[in-house]
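**Student:** Just the structure for this:
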Amino acid sequence: MTSLFIPREPHLARLARFGLIGAVSTLIYAGLSWTLTTYGHAEAVKASLIAYTVSGIFSYLAQRRFTFRSSTGHSRAAPRFIVVTVLGVVIATLAPLLLTDRLHQSPLLAIAITCGLVPLANYLALDRLVFRPAPEAAGIDAAGLWRLATIAMFGLGAIMSAMRRTDVDVAWLLTLGEKMLDGQRAYVDFFEANPPMSILLYLPAVVLGRATPIPAEAWVNILTLTAIAASLVLCGRILAKAVPDRARLWALAATAAFVLTVLPTGVFTQREHIAVVAMLPFLVLTLARSEGETPSWLVAALAGLGCGVAMAIKPHFALAAGPPALIAALRRRSLKPIFATEIWAASAVVFAYAFLLLTAFKPFLAFMPAIREAYLPARRPLVQLLICPPIPIFLLLVLLTIDAGRRHLRSAWIPVGLMAAAAGGLASCLIQGKGWPYQAYPMLAFAALALAAAVVLGWRDAAASRLPPLVRISLIGSCAALSMGWSNVKGDYHQLNAPVAALVPHPRLLSISADIALGHPLTRELHGHWVGSVCSQWMTAGVLAQARAGHLSLARRTRLRQFVGLDRRILVNDILRGRPDIILVSVGGFDWGAWARADPALAAALAPYRPVRTVDGVAIWARS
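**Tutor:** Model prediction:
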């Protein structure tokens, strides 16, 4: 390690060049971000990600060539440059969060650290760790660097989870968990389009939120991060023999930490995200079995239990779990991988959940016709799904994986198996047909992990890729940025918080809308009380979507009208019994206020309410 401190050139000249490139990179980021938001009408998050990626690529190239005049290969310098950059972001984020917000120190201290120590540490890291010869030649512990990268990625993901708003679906499911703890009966006193596992998944966070001063929203993040750490540890145990090179093993851990904590962005803690975390050890285990590895009974059982939880969340995830198991059976030319311990453990969880449905959640089975008739058929056309951003991103990840692993495809059992799981994720996304960002996460996550495995397992093969290193790095960075941007596409009504709170500080709330995001997480952020039995008028919205698509028989239209009537009756009951202080009504596009007043009983229930303000297509009705 002493070679790290051998001077190569007077620092003053390099420091000046380093500062110049930093200033130019900042100008590129600011100018491109401003241009995209002002003239390209891009969302701020997307514009920032694109601008940061472009400025980061410029910074890397300029610092390598101009500042440090290094001949270090891109395959080694670029990943380390990314790690150093991420660490800088983590420190710059933690400084104000801990010193100013938590310890109540002067903001100047955090500013001094961010503007002084972070650039200096960044310079030293680039000089001594990034733009140098190979770790083996310089005496650098490559495994240690990747271990540090894993911690950095996990830390960055934890910070991001603490800073973002609670996801709309997660906020609603937490609310349902609270209703259950208050004694209300699922699918009797309140109604949800998803099976009970969606509610049960977040129930531990609700229980902990009531038992401790920490809110349920924070417990969801804590429990998810704990599950991610456990998943990574279990995967490491499984791969310890199959990947004896510690540097490669920690490189896989670092990329997995990025995919599980940073890449999800807006879908972090969503059901699909938790399912990927739970299923990953099972996938790795089945692929390790294809190489003849024999894990311990406990490791296999834990991996199988995680997969079972994922399939209980949504049966579609069997499409991701099945292909790797089949690959293992084909490679071993034996049926033993199909009947291994993890398969039995996963099956046990699924059967236990099915028994729970038949005994403790019989009302869900009675409510299934409404879900089957009104909710499930409301889907996007296949053509629209295929041109959604996640599909091109997925295809590009497939091509990059093939390019990275083409010279060792026969031995690339991890990339091939993970890409097979990603194909199952694609099938799941298309079957569900909603086109929502979180439904694409398993497909993108498994594909990204497959690409990472192909790159890491072949990183010493200089001819493994036909693409120039910079082109490959740019394409991979673009896939990551686009995936993160897509995951943030969702309804956001935070602008309603202030006007609603000004009317009633902790309101009893209800909405008349097709959009769940209208009332969630707004209700929880205002410490209000959701008096509704449903999150939105999803039954009516599904019927209207089917009517717009056309080709409905008279008998089917008659059946569907029953669910519109049910939606209205539920709404009338919620208004009369819950007596909301505020009702949020979508009036942009489809006028849900007119829809409500068209029904005599609903109009009578709404008689005491008057619109007091309209914000971005949402009318705020208050009780007079």
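
**Student:** contacts, neighbours, all on C-alpha from now
**Tutor:** Fine.

**Student:** Can you give me the buried ones in the longest helix belonging to the chain?
**Tutor:** For the chain, the longest helix by residue count, based on DSSP state H, is helix 11-38. Judged by neighbour count (16 or more other CA atoms under 10 Å), helix 11-38 contains these buried residues: 14-15, 17-18, 21-22, 25-26, 28-29, 32-34, 36-37.

**Student:** any idea how far it is from the chain center?
**Tutor:** Helix 11-38 has its average C-alpha position 30 Å from the chain's average C-alpha position, going by CA atoms, centre = their mean, to the nearest Å.

**Student:** How about stretch 153-162?
**Tutor:** 12 Å.

**Student:** State the helix or strand in which Leu509 lies.
**Tutor:** Per DSSP states H and E, Leu509 falls inside strand 508-512.

**Student:** Next secondary structure after that strand?
**Tutor:** The helix or strand immediately downstream of strand 508-512 is helix 522-525, counting by DSSP H and E.

**Student:** tally of neighbours for the closest residue in space to Thr53 that isn't next to it in sequence?
**Tutor:** Counting by CA to CA, 6 or more residues apart in numbering, Gly477 is the residue found nearest to Thr53 once chain neighbours are left out, at 7.0 Å. A count of nearby residues for Gly477, using other CA atoms under 10 Å, gives 17.

**Student:** try Tyr60
**Tutor:** Neighbour count for Tyr60, taken as other CA under 10 Å: 21.

**Student:** which ones are touching it?
**Tutor:** Counting by CA atoms under 8 Å, 6 or more residues apart in numbering, Tyr60 makes contact with 78, 81.

**Student:** measure it to Ser465 for me?
**Tutor:** The gap separating Tyr60 from Ser465 is 21 Å, by CA to CA, to the nearest Å.

**Student:** Does the residue lying closest to Ile57 once chain neighbours are set aside belong to a helix, a strand or coil?
**Tutor:** Spatial nearest neighbour of Ile57, excluding adjacent residues (CA to CA, 6+ apart): Ser474 at 7.5 Å. Three-state assignment for Ser474 (DSSP: H, G, I helix; E, B strand; the rest coil): helix.

**Student:** if I look at Ser474, how far off is Val54?
**Tutor:** Distance, Ser474 to Val54, using CA to CA: 9 Å.

**Student:** which of the two has more neighbours?
**Tutor:** The residue with more neighbours, out of Ser474 and Val54, is Val54; 18 against 14, by other CA under 10 Å.

**Student:** Figure out the length between the terminal residues of stretch 397-415.
**Tutor:** 11 Å.

**Student:** Let me fix that, I meant to ask about stretch 236-255.
**Tutor:** Terminal-residue distance, stretch 236-255 (CA to CA): 13 Å.

**Student:** So what's the gap between that stretch and the chain middle?
**Tutor:** The answer for stretch 236-255 is 24 Å, by CA atoms, centre = their mean.

**Student:** Second chain to compare with the first, below:
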Amino acid sequence: MVAIVVAALLQQALTALDCDVSWLITTAERMLGGARLYRDIEEVNPPASVLLYVPPVAIGALLGLKPEIVTVALVTGLALLSLHHAARLLALPPTRSTPYIAAACAFFLLVLPADLFAQREHVALIAGLPMLALLVARSRRSTVRRADSWSAGLAAGIMIAIKPHLALALILPALWLIIRQRSLAAVQTPEWVAAALLCTAYLLVVQLAFPDYTARMLPLLRLVYLPGRDSWSNLLAGPMVMIPAVAAILTLWLSRGRPSEAAVVALLAAAGFAAAGLVQGKGYLNHGYPAVAAALVAITLELGRPGHARAFGSLCALLLALGGTYAYDRVPQPGALRDAVVRVGPPQPRLIGISFDFALGHPLTRWVDGRWVGRRGSLWVTGNARQQLADAALPAAARRRYEAAEQADAAMLAADITRQRPDIILVDETPGVRWIASHPPLAQAMRAYRPATRVGHVTLWKPRPSR
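**Tutor:** So this is what the prediction gives:
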């Protein structure tokens, strides 16, 4: 176990938190600095996505540490606490395979995420794990302390608050439990009350503390963000579906079609997580992580049963785990772009970007100790609107709405550039200077800047010398 923790920390020391986590840390910093979320700075996701990173930002400021370091430390600690809680609820008999099961599960929570470490789905799985273990205990009609029920339920509520459709990972095992015990009493327990209370409290917080989310962001998300989906062929052929499917087949083969209660719950949770990813339809790697990890937990639990430690199954499980880890090792390391920003800009530069790629400015901004001055992390509105505008059959009324959203996106960017006066503007070749010229307010704002250098497909613009 200690070796797994050391490997995880070393892995994080040698890489970087991905663009989403970097942006959410930046958003939390801005919010703690007095910015109003969804007005002064905009985030696609509901408030829970930002609130998750407020504690590490606040602790980092108090201790004089970078929020990234505190985030990794806190998530690592929470993962170990979650594993301990789940193990106590499962009450696995002490056998020679028990330490290996614990080490494998620690690997799935701490090493497997790779560059997706501390992503919302990663934290959600950590929060939901005790509830899944509690469902196994309920299936065995084990005695459960009320404190364990409430703590697991509250953690499950956090998982659902992070992304509500992740509730499918709890609903499927709960339905299995109801059918197995032929009674609704199986889910009329304190943990479900605790989860419901936390979700209700969160909804009240959203309505009272973040009214701009429902008033301003939700209509925009319904228009441009939610309709954008990856193709079904890509979704079904990706690791989110394929790795859990292979793990399920191996688990059923190892058990001769009679998996343990714990393996059944893990497989159903994996199916629920995969279904949640398909509902989102984006095909992002972080959306598939919980399904992959839960499926690998299932096969590990089955391999740990007496008489089931087969070399072929163990080899396949190892290959799946390593394949998943490789798939998630994807945070780009644009050293040349970082060096160019340091060379062209002043210390602690103020940055903004003209790009559809969210990963262009994040985590780059934090790598150069800079400050992102845009209200949005990228031109995600325009990028999603153009995906819909590419449909030749789009009705005229809908086309006007998407064109208006693009115009508003460009106008917001122009206002941010004029008001904030960034030291460097990162201009991606897509959308490029032609797109800038097609939006007069943005073209006017860019007249105060000139190209300074180019790195790959990105041109760095800096202010023109004052006369």
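
**Student:** hang on, the earlier thing: show me what the residue nearest to Ile57 of structure 1 aligns to in structure 2.
**Tutor:** Following TM-score structural alignment, the counterpart assigned to Ser474 of structure 1 within structure 2 is Leu315.

**Student:** now Gly435 of structure 1
**Tutor:** So Gly435 of structure 1 corresponds to Gly283, using TM-score structural alignment.

**Student:** same deal with Ala378 of structure 1?
**Tutor:** Alignment note: Ala378 of structure 1 maps to Gly228 in structure 2; criterion TM-score structural alignment.

**Student:** Okay, that match and Tyr213 of structure 2: tell me how far apart.
**Tutor:** 20 Å.

**Student:** which element is Glu68 of structure 2 on?
**Tutor:** Going by DSSP H and E, Glu68 of structure 2 is part of helix 67-90.

**Student:** in that helix, what's buried?
**Tutor:** Here helix 67-90 of structure 2 shows 67-72, 75-76, 79-80, 82-83, 85-90 as buried, counting by 16+ other CA under 10 Å.

**Student:** In structure 1, what stretch matches it?
**Tutor:** Helix 67-90 of structure 2 corresponds to residues 216-239 of structure 1 when matched by TM-score structural alignment.

**Student:** Give me the secondary structure label for Ala453 of structure 2.
**Tutor:** In this structure residue 453 of structure 2 is Thr, not Ala. Secondary structure for Thr453 of structure 2, judged by three-state DSSP, is strand.

**Student:** List the contacts of it.
**Tutor:** Thr453 of structure 2 neighbours (CA under 8 Å, 6+ apart): 340, 344, 459-461.

**Student:** Apply 6 Å and report the result again.
**Tutor:** 459-460 (CA atoms under 6 Å, 6 or more residues apart in numbering).

**Student:** just checking, what residue in structure 1 corresponds to it?
**Tutor:** Superposed on structure 1 with TM-score structural alignment, Thr453 of structure 2 falls opposite Arg613.

**Student:** distance of the residue nearest to Thr53 of structure 1 from Met419 of structure 1?
**Tutor:** For Gly477 of structure 1, the distance to Met419 of structure 1 - CA to CA - is 19 Å.

**Student:** again with Leu174 of structure 1
**Tutor:** 33 Å.

**Student:** Same drill for these two, tell me which one is more crowded.
**Tutor:** Met419 (28 against 25).

**Student:** how about that one, what's its match in structure 2?
**Tutor:** Met419 of structure 1 maps onto Leu267 in structure 2, by TM-score structural alignment.

**Student:** same deal with His273 of structure 1?
**Tutor:** Going residue by residue (TM-score structural alignment), His273 of structure 1 aligns to His122.

**Student:** name the element that match belongs to?
**Tutor:** Applying DSSP H and E, one finds His122 of structure 2 within helix 120-139.

**Student:** Touching that helix from outside, list them.
**Tutor:** Taking CA under 6 Å, 6+ apart as the rule, helix 120-139 of structure 2 contacts 79, 85-86, 89-90, 152, 155-156, 159, 262, 290.

**Student:** any idea how far Leu400 of structure 1 is from the residue nearest to Ile57 of structure 1?
**Tutor:** Going from Ser474 of structure 1 to Leu400 of structure 1 by CA to CA gives 11 Å.

**Student:** likewise Arg76 of structure 1?
**Tutor:** On the measure of CA to CA, Arg76 of structure 1 and Leu400 of structure 1 end up 18 Å apart.

**Student:** The two - which one has more neighbours?
**Tutor:** Between Arg76 of structure 1 and Leu400, Leu400 has the larger neighbour count (other CA under 10 Å), namely 24 against 17.

**Student:** Strands along structure 1, start to end?
**Tutor:** Assigned by DSSP state E, structure 1 shows strands spanning 508-512, 529-530, 582-586, 609-615, 618-623.

**Student:** Out of those, the one nearest Val543 of structure 1 is which?
**Tutor:** Among the strands of structure 1, the nearest to Val543 of structure 1 by CA to CA is strand 508-512 (15.5 Å).

**Student:** tell me the average deviation of the closest one from structure 2 after fitting.
**Tutor:** With the two structures superposed, strand 508-512 of structure 1 lies on average 0.4 Å from its match in structure 2, counting by mean CA distance after the TM-score superposition for structure 1.

**Student:** so where is that strand in structure 2?
**Tutor:** Aligned by TM-score structural alignment, strand 508-512 of structure 1 falls on residues 350-354 of structure 2.

**Student:** buried ones in that stretch?
**Tutor:** Of the residues in stretch 350-354 of structure 2, those buried by neighbour count under the rule 16+ other CA under 10 Å are 350-354.

**Student:** and if you look at stretch 182-196 of structure 2?
**Tutor:** Judged by neighbour count using 16+ other CA under 10 Å, the buried positions of stretch 182-196 of structure 2 are 186-187, 190-196.

**Student:** Just tell me the aligned range of that stretch in structure 1.
**Tutor:** Counting by TM-score structural alignment, stretch 182-196 of structure 2 corresponds to residues 333-347.

**Student:** What's the separation between the residue lying closest to Met311 of structure 1 once chain neighbours are set aside and Cys479 of structure 1?
**Tutor:** Counting by CA to CA, 6+ apart, Phe317 is the residue found nearest to Met311 of structure 1 once chain neighbours are left out, at 5.2 Å. As defined by CA to CA, Phe317 of structure 1 lies at a distance of 23 Å from Cys479 of structure 1.
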